[in-house]
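Novice: following is a predicted model, sequence given first.
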Amino acid sequence: MPVTETSLPTGTPPGPGPLENASRTLAAAAAAPADVRLTPRAKLILLLLCAAQFIVALDFSILNVALPVLGRDLGMGQADLQWAVTAFALPSGGFLLLSGRIADLFGRRKLFLIGLALFAAASVLAALAWSPTAFLAGRALQGLGAAIIVPTGMSLLTTTFAEGPQRERALGISGTLLSMGFTIGMVLGGVMTDVLGWRSTMGLLSAAGVAVLAAAPVLLTESRPQGPDGPQRARIDVPGAVTVTGGLLSLIYALSTAAAQGFGRPDVLVTLIAGVALLAAFVRVESRADQPLVSLPMLRRRTVAWGNLAGLTTFAMMSTVVFLMTLYLQEVLRLSAFRTGLLFGVQGVVSAFAGLVAPKVIGRLGARRTLLTGLLLQAGFTAALLGLGTGSGMWLALIGVTFASLGHLWAIISYGVTATSGVPDAEQGLATGLVTSSQQVGITLGIPLLSAAASAHIAALRAGGSGFADATLGGIKLGLGLDAALVAVVTLLVTAGLRTVRTTRRG
């Protein structure tokens, strides 16, 4: 029996339509006509939910520029610094889908509050850490809190805002802030580390989490799946939860460890094979489950499948560009954390502008063309970064990252429209859940995947006699080249897939 989502605002949702209709809908949302304007309470709820997503995005990147300082303070070796990122990425990516299903059982608002409380407390532990073990424990608990906050927050968003212009505007704002949070985290991390020390970054996250936690009970109401006879309790797909959580944990561990230690370690090979096997088993389990964690029939919709592939790719590859460019600016050009953060601040300003104009661009070009244009811009300006050198390159880095980010923001907002286009209202919760998963899995997997390749190449170049700067630049360029190539290939695939959708519907 299909499950519908409860929604606070009332209204008549538009019926399913092609991508062009979705584009016109988003353009109408940007114009904010009277019948879709948000009430003051709805604006506060949107601000609250976006703030929670923004804090999580900050946590993905705020420590990146602080890692060298953090390592010296806690006595962590260079090879161990990757665990500052991995300890957060493992639970945040591995438990994402399971947390969303548990929220269906016990209430999204309730679990959202639990996630916020856990995140804030874990941030305090990380800020006060007296040893590497205490710090990594705090990071892991932060990741678990994030895995709860993200799906429950997105579910609360989609059940609060009616399908159509309201929901699409809310999703656009949320996606933009999620991406901007990663960039702004780089800026804040650099400035705060230089001025106040790396512990202040964790303190900021804790304070922000407490502020959102204080406001959430006042603004949010409980939300559960709704059946024809009232609230409907979902069942946890235990085999699906075990296989997908185990698969993601294994895969993230393998890629993260390989980034620091290489692919030759036995534990890397074992967990890599186990991760692939468990995810394959997950697909089989979901095809037979009555209430699956991921709806495979939903993924057979071309707009959903190709839209989410584009979303996963743009998030994974852009987060990797920012990570690699941080390494370039600090390790090759020897810029301070403060100056590195300021350079990424320019990217943040352009990202904000791109998010503001994206609805108008979609209204003029359509969601499909805007998505493809954004992906092409991201791929092209990432490829331009291959011209970086060891003695200069700051301006090329600034221009390349900035305009790649502009394309990235356009891709984010248009893929959200694409991936929910033509989906019946009763299945919008599933569609938006997939959008959320694409974002988080992309951010989680991108950096370990390509930094593993970059690190291995750096080690090979150093073994061959190259100097530190030349070897580091060589590894960074390999990562950037793979990044640009992957985005370009996915752009071609999405172009072909969505062209088929358009042709079929017209025929």
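Specialist: Happy to help now that I have it.
Novice: use CA for all of it now, contacts and neighbours both
Specialist: Will do.
Novice: helices along the stretch 1-150 of the chain, start to end?
Specialist: Here the stretch 1-150 of the chain has its helices, by DSSP state H, counting those that start in this stretch, at 19-31, 40-61, 67-74, 82-94, 96-106, 108-127, 132-160.
Novice: check it against this one:
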Amino acid sequence: MPDQELAHRSRKSTLRIALIILQPSLVNFLSSFTNGVITVGLPIISRSIALPRELYLWPTSVCGLTSGAMLLLAGAIADIVGARIVDLVGIFLLGCFTLACGLSATGVQLVIFRAFQGIATSMHLPASVALVAAAVPQGRTRNIGFACLGLSQPLGFSVGLVVSGIMIERTGWRSCFYLAGGAMLVTAITAIWTLPRVKLEGQAVTGLRTLRRLYMELDWIGGMLASAGLAILSYVLAVLSADLQSIHSASTACLLAVSFVLLVAFPVWMHIREKAGKPALVPNALWKNTPFASTCVMVALSNGVCNSIELFSSLYFQEVQSRSILTTSLYLLPNLLTGVCLNMLVGSFVDRMPARWLVVTSSFLCILSPLGMSLVNPSWSYWYLEFWAQIFAPFSSDVLFTVGLIIVSDQFPEKTQALAGAVFNTVAQFGMSLGIGTCQVVSLAVMAKTESQESKEGASGESEHAAVLNSYRAVFFLMCGYMTICGFLAIFGLRKAGKVGLKRE
């Protein structure tokens, strides 16, 4: 009887841990699913709701902008008031604003609802990391949990790219948001029972004591400096990606200068806080930790390249090869399937291999993806290079999401795991803005230069097609450069990292 009771408790514990990992992973998946829908369906969506040309890219970029701007503050708040309540509120708001996106009657409404969707995401992401770190035992089980959190975002984006190609043609783009929003609200209700009731050391309970701790302990100034600096810089990149000529405007130059001043002021303020004996949001000493600093840079680069490959591959198939949305979605399917397999494998054996060689190998393998897309002839069969480019596309980001989250999480105390998740997701979100923004700037510049040369040479109707092709090839070469930097950073930055995700006694 005791043995049977022990086995029953073990099964119950395993099921509980599985639900703790599955629930936040599902929310990540559904949130990223809508990003994939926007990426593929933007031309149809913009025509449907008369989205002004000057706002054309905002449904794609504004969600990441507001999310990245609020992550650090949301993570710090979750560590004080409790990750569970912050996550519950974030999931519920995500469901509401996702449904609101589907109900948008104008382009401006869609942009506003997407902005609020990003704020709700910033509440969920760091809180989910804290809950998994607190409720799941250290070792391989937690590694798999972090792998699922890492997998769910690119997986959701990829599924959004594929499934929306079918749904938009059959049932319209709004149905995609209704599906995701409805599923999110159902998940929010079940989260009341599935989210663990963990209480980390030093967390307040409720009421006035919580408010007092929020006022006294939370570094509001530091959070606003970092958030405003990153938000403004991401905004400038989004503006430049829409119109390269805006670099000459006084407002763009001023905003760029302000963002740099704020980002430089952040470590200065951290030094002042530490000198005064007050808790710093991200202590400056962490940036002297080579594995931590290198991981943050690599996560930013890798996430930027991962999202850029999917976006520009989709555009390449549609605009250069004139493929339908459905065909484009199927062409991107190998990326999705490879990502699923990689994340499950990495979560299982990340503690058996040195992190350095895992990241180095995956980074250099990932280079083959943009390299293949840059060399392919549009008239060639999909199976010659494009298929293999999609196979290798997720290698770097899917490995780094697990390895990086473990490394970043290990550098923060147990009671600030939400902040650790916020730091990780902040650099990932900023990396996405940086990657897509710089790729779009390069694309616009090469396209303008090619069109200018073609017009001088008196070329006819094919000049526009050549300009688009050259611009995308330049973008894919830029991605190769980013991944090369990522690989060499891993060689030198992770040389002392050793194996990560080991169970501590």
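Specialist: Noted; the coordinates are in hand. Just so it is clear, the structure is predicted and the values come from calculations on it, not from any experiment.
Novice: of all the helices of the stretch 1-150 of the first structure, which lies closest to S206 of the first structure?
Specialist: helix 108-127 (4.3 Å; CA to CA).
Novice: output the contacting helices and strands for that closest one.
Specialist: helix 96-106, helix 132-160, helix 199-219 (3 or more CA pairs under 8 Å, 6 or more residues apart in numbering; DSSP states H and E).
Novice: ok, average deviation of it from the second structure?
Specialist: Aligned to the second structure and superposed, helix 108-127 of the first structure gives a mean residue distance of 1.7 Å (mean CA distance after the TM-score superposition for the first structure).
Novice: next: stretch 142-154 of the first structure.
Specialist: Mean deviation for stretch 142-154 of the first structure: 1.3 Å (mean CA distance after the TM-score superposition for the first structure).
Novice: save the helices and strands packed on helix 108-127 of the first structure as CSV, and put in mean neighbour count and distance to Q166 of the first structure too.
Specialist: Listed next are those as CSV, based on neighbours: other CA atoms under 10 Å; distance: least, CA to CA, whole Å:
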stretch, mean neighbour count, distance to Q166 of the first structure
helix 96-106, 22, 22
helix 132-160, 25, 9
helix 199-219, 18, 18
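Novice: spatially nearest residue to V442 of the second structure, not counting backbone neighbours?
Specialist: V475 (6.3 Å; CA to CA, 6 or more residues apart in numbering).
Novice: oh sorry, the question was meant for C296 of the second structure
Specialist: In space, C296 of the second structure is closest to V427, 6.2 Å off (CA to CA, 6+ apart).
Novice: show me what that neighbour aligns to in the first structure.
Specialist: Correspondence of V427 of the second structure to the first structure, assessed by TM-score structural alignment: S438.
Novice: in the longest helix out of those in the first structure, what's buried?
Specialist: For the first structure, the longest helix by residue count, based on DSSP state H, is helix 468-506. Using 16 or more other CA atoms under 10 Å as the test for burial, helix 468-506 of the first structure gives 469-485, 487-488, 490-491, 494-495, 497-498.
Novice: roughly how far apart are the counterpart of R72 of the first structure in the second structure and G36 of the second structure?
Specialist: Counting by TM-score structural alignment, R72 of the first structure lines up with R47 in the second structure. Here the criterion is CA to CA, to the nearest Å. By it, R47 of the second structure lies 18 Å from G36 of the second structure.
Novice: more neighbours, these two?
Specialist: Neighbour tally, R47 of the second structure and G36, criterion other CA atoms under 10 Å: the higher count belongs to G36, 27 against 11.
Novice: that older thread, got TSV for the helices and strands packed on helix 108-127 of the first structure, with distance to M180 of the first structure too?
Specialist: Shown next, in TSV, are those (distance: least, CA to CA, whole Å):
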stretch	distance to M180 of the first structure
helix 96-106	21
helix 132-160	16
helix 199-219	16
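Novice: returning to that earlier point: test my guess that the match of V427 of the second structure contacts G307.
Specialist: No. Counting by CA atoms under 8 Å, S438 of the first structure sits too far from G307 to count as a contact (9.5 Å).
Novice: these two: which has the busier surroundings?
Specialist: Set S438 of the first structure next to G307 and count neighbours by other CA under 10 Å: G307 wins out with 30 against 22.
Novice: ok, and the closest non-adjacent residue to the counterpart of that one in the second structure?
Specialist: When the second structure is aligned by TM-score structural alignment, G307 of the first structure is paired with T295. In space, and not counting its chain neighbours, T295 of the second structure is closest to G404: 5.8 Å by CA to CA, 6+ apart.
Novice: just the angle for the helix or strand hosting the one you found relative to helix 107-135, thanks.
Specialist: Secondary structure from DSSP states H and E places G404 of the second structure in helix 395-410. Taking axes from the mean of the first three to the mean of the last three CA atoms, to 10 degrees, one finds that helix 395-410 of the second structure is oriented at 60 degrees with respect to helix 107-135.
Novice: helices and strands around the next helix or strand after helix 395-410 of the second structure, which ones?
Specialist: Once the chain leaves helix 395-410 of the second structure, the next helix or strand it forms, by DSSP H and E, is helix 417-456. Secondary-structure packing of helix 417-456 of the second structure (3+ CA pairs under 8 Å, 6+ apart): helix 58-81, helix 107-135, helix 220-242, helix 290-315, helix 395-410, helix 463-493.
Novice: the first one aligns to what range in the first structure?
Specialist: The one in question is helix 58-81 of the second structure. Aligned by TM-score structural alignment, helix 58-81 of the second structure falls on residues 83-106 of the first structure.
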